[in-house]
Structure formats: structure tokens, C-alpha cells
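In: build me a structure from this.
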Amino acid sequence: MTGGWPGFVVAAIAVAVLLVDNLRTHRLRDVLTLGGLMATLTVTAAVSVLTASGQPLIGALVGAAAMFAFGLAHEFTRPGMLGFGTVKAAALVGAAAGGLGLHPWVSALGLMCAGYVALIKLAERRWTDMPTSPLLAAGLVGAVVSTLVVR
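Out: Take a look at the predicted model:
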């Protein structure tokens, strides 16, 4: 499915900006997470309209909602571990990977889960000041690799 690539590129740029800002400030700011999510969904919607294919937009919406739900469930089961900035950023990654299809979305989710488990293990050793945006970037890379390998 080629329709999801423009939205993915927008999301990749947004995650790159989030990565730099997160490494500097140790925060994922709403203006970047929600702005990136809205830009990704807007571009994906425009491409879906122009190509007369709703599949990328539906995938992006479902992917964003599912990844947000995953992040929210994680935040409620381990309060304070991720923070709501990471939960919103997970929706951004879910939208980007979901617009590409199911395989990239599952790959992104798997890489992010592995990263979260590593983060939990580090936190148990009292190393809690670790930025989470590298995990999001790994999820996006996994989505690209999955798309290129599976197709």
C-alpha cells in the first residue's frame, strides 16, 4: 500500500524533532506530539482522498487509537513510568505505521514493547532518567524494515 508513505514521512520528521527535543529537555511536549499526529493524519487523509482509497486513512486512525490504548494501559498499570507525552507519541507512531498496513504496525508495536520492557528493567535499577523517544524512533524504523521485507 503506497498511500500511507506521505503520512509516514511527516511522522518520521515529527519523531525526529521529538527525539532531539526529548534528548534535550527529557519531555515530550504536546505541541510536538499532538501537532505531529494531526499533521500525519491530515496528510494521510489528503492522500486517501486524492487516490480514492480510504485504506491508508483507516489504517492510520485504527493504528493511532490502538497504539494510544496500549500506551494508556501501560501508563495505568505502571503509573509514572512513561508519562502521557509518550502515550500521545505512541499514537503518532501508530498512525504512521498503521497507514502503511498491518505488518508495519505490528512490527512497530513489537519494537516499542521490547523498548518499554528494557526501560522497566533499567528503572528497576534506579536509572529512571531515560528519554523514551529513541523507542518511538525504533518503532518507526521497524515499520519501514517490515514494509520493505514483507512486500
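In: contacts, neighbours, all on C-alpha from now
Out: Fine.
In: give me every residue that touches the residue nearest the centre of the chain.
Out: For the chain, V93 is the residue whose C-alpha lies nearest the centre (CA atoms, centre = their mean; 1.5 Å). Counting by CA atoms under 8 Å, 6 or more residues apart in numbering, V93 touches A11, A64, M67, A108, L136, G139, L140.
In: Proceed likewise with the subsequent sequence, for comparison:
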Amino acid sequence: MSAVFALAVEVTAYGAFAVLSAVLTVIDLRTHRLPDRLVLPAYPVAAVLLTGAAFLRGDPARLLSVAGGAIVLFAFYLLLRMLRPGAMGGGDVKLAGVIGAFLGYLGWDAVLGGAIAGFVFGGLVAAVIVLARRARGANRLAFGPWMLLGAWTAILATAATAVS
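Out: Next comes the predicted model:
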């Protein structure tokens, strides 16, 4: 019975993350901002829901990869921001921790795969913009949507392998 409850909590957690992803994608594409009032509350929401799911699954050790994923992605994006301040926004850094938590729940393969996929998607979009000669010195790429697309690619790939 607790497996059913665990699944319900997981669906709730990832459903909330899906809604947040959609909202943040629209906002970032329009404004090049990821508002703190949306990103920061996602940390405690993820913590509560993913902790509940891990305990209901009887796998509290999974919380190490949740915390680890959040810390590693946050630190990595913070390092990128410090090395090249104009290349990465503060909202991207904060969002990276949230993404890391959700990917961490699924394991380190998901964390790595989601992070790499985000950079691949962002790089492809940047290349298309440059090739279309639409990029100018002042133009910036909203990176949040590509981070989120990378995360969802890893989430769905993990779910697909779990089902097969």
C-alpha cells in the first residue's frame, strides 16, 4: 500500500515541477528572468514531497542523491557564473539546485544526463541563432528553458527505462 502512496507523492512532486517548468519557461523566454518568488519556494516543496516519497518507498538513502544533486548542480552553475558573470544568470544558478533535487531523486545518471542535455539543447539553439545572424552583442539566450528541457529529457528517459 505504501508503494501506491509513494507513487501518488511522486506524481504530485513531478506534476508540480512540470507546472513550474512550463511557467518558468514562458517567463524566461519573455523576460530573461527566473523570478525568486517562483524558484525559491520550489526548494521546500521538492524537499517535502521527495522526502515523503523516499520514506514511503522505504528508501531514505535516496535523499542523499536528492541533496547531492541539488548541491552539485547549484555549485556547478555558481562556478560557471563566477568564471563568466555575463554567461549565466543568478536565476539559472538557483534553478539548477531545484533541477538537481528532482533529477537526484532518480539517481546520478539522471543528474548527469539532464545537465548535459540542457547544455546540448542550449548550445544547439545558440548555434541556430548565430547561423541565422540574429545574435548581436547585446542579445542573450534565456538558458532556463533549455536547462528544464534537459531535465525533462532525463526524467522521461529514466521513466521509460523503468517501465521497459
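In: tm score of chain vs chain?
Out: After superposition, the two chains reach a TM-score (TM-score structural alignment, normalised by the length of structure 1) of 0.82; 150 aligned residues with a CA RMSD of 2.6 Å.
In: returning to that earlier point: so which of the contacts of V93 of structure 1 wins on neighbours?
Out: When neighbours are counted by other CA atoms under 10 Å, A108 leads these with 31 neighbours.
In: what residue of structure 2 takes the place of that residue?
Out: Using TM-score structural alignment, the equivalent of A108 of structure 1 in structure 2 is G114.
In: which residues sit against the helix or strand containing its match?
Out: For G114 of structure 2, the element it lies in under DSSP states H and E is helix 108-131. The contact list for helix 108-131 of structure 2 (CA under 8 Å, 6+ apart) reads 65, 69, 73, 100, 103-104, 135, 141, 143, 146-155, 158.
In: in it, what's buried?
Out: The neighbour-count check on helix 108-131 of structure 2 (16 or more other CA atoms under 10 Å) flags 108, 110-119, 121-122, 126 as buried.
In: same deal with stretch 49-57 of structure 1?
Out: By neighbour count on 16+ other CA under 10 Å, the buried set for stretch 49-57 of structure 1 is G54, Q55, P56, L57.
In: cool, stretch 153-164 of structure 2 as well?
Out: T153, A154, I155, T158.
In: thinking again about what came up before, what is the nearest of the contacts of V93 of structure 1 to G85 of structure 1?
Out: L136 (11.6 Å; CA to CA).
In: quick check: longest helix of structure 2.
Out: Looking across structure 2 with DSSP state H, the single longest helix is helix 2-31.
In: which element is encountered next along the chain beyond it?
Out: For helix 2-31 of structure 2, the following helix or strand on the C-terminal side (DSSP H and E) is helix 36-39.
In: mean shift between that following helix and structure 1?
Out: With mean CA distance after the TM-score superposition for structure 1, helix 36-39 of structure 2 departs from structure 1 by a mean of 1.1 Å once superposed.
In: corresponding residues in structure 1 for that helix?
Out: Against structure 1, helix 36-39 of structure 2 falls on residues 30-33 (TM-score structural alignment).
In: got the buried residues for the matching stretch?
Out: Buried residues in stretch 30-33 of structure 1, defined by neighbour count with 16+ other CA under 10 Å: L32, T33.
In: run the chain-centre distance for it.
Out: Centroid separation for stretch 30-33 of structure 1 versus its chain: 13 Å, with CA atoms, centre = their mean, to the nearest Å.
In: quick one: map the residue nearest to the centre of structure 1 onto structure 2.
Out: The alignment partner of V93 of structure 1 in structure 2, by TM-score structural alignment, is I99.
In: same check on R78 of structure 1?
Out: Match for R78 of structure 1 (TM-score structural alignment): R84.
In: and what of L148 of structure 1?
Out: In structure 2, L148 of structure 1 lands on A159 (TM-score structural alignment).
In: do you know how far that match is from G107 of structure 2?
Out: 12 Å (CA to CA, to the nearest Å).
In: before we move on, what about L63 of structure 2?
Out: 10 Å.
In: for G68 of structure 2, same thing?
Out: The gap separating G68 of structure 2 from G107 of structure 2 is 10 Å, by CA to CA.
In: many thanks, I have nothing further to ask.
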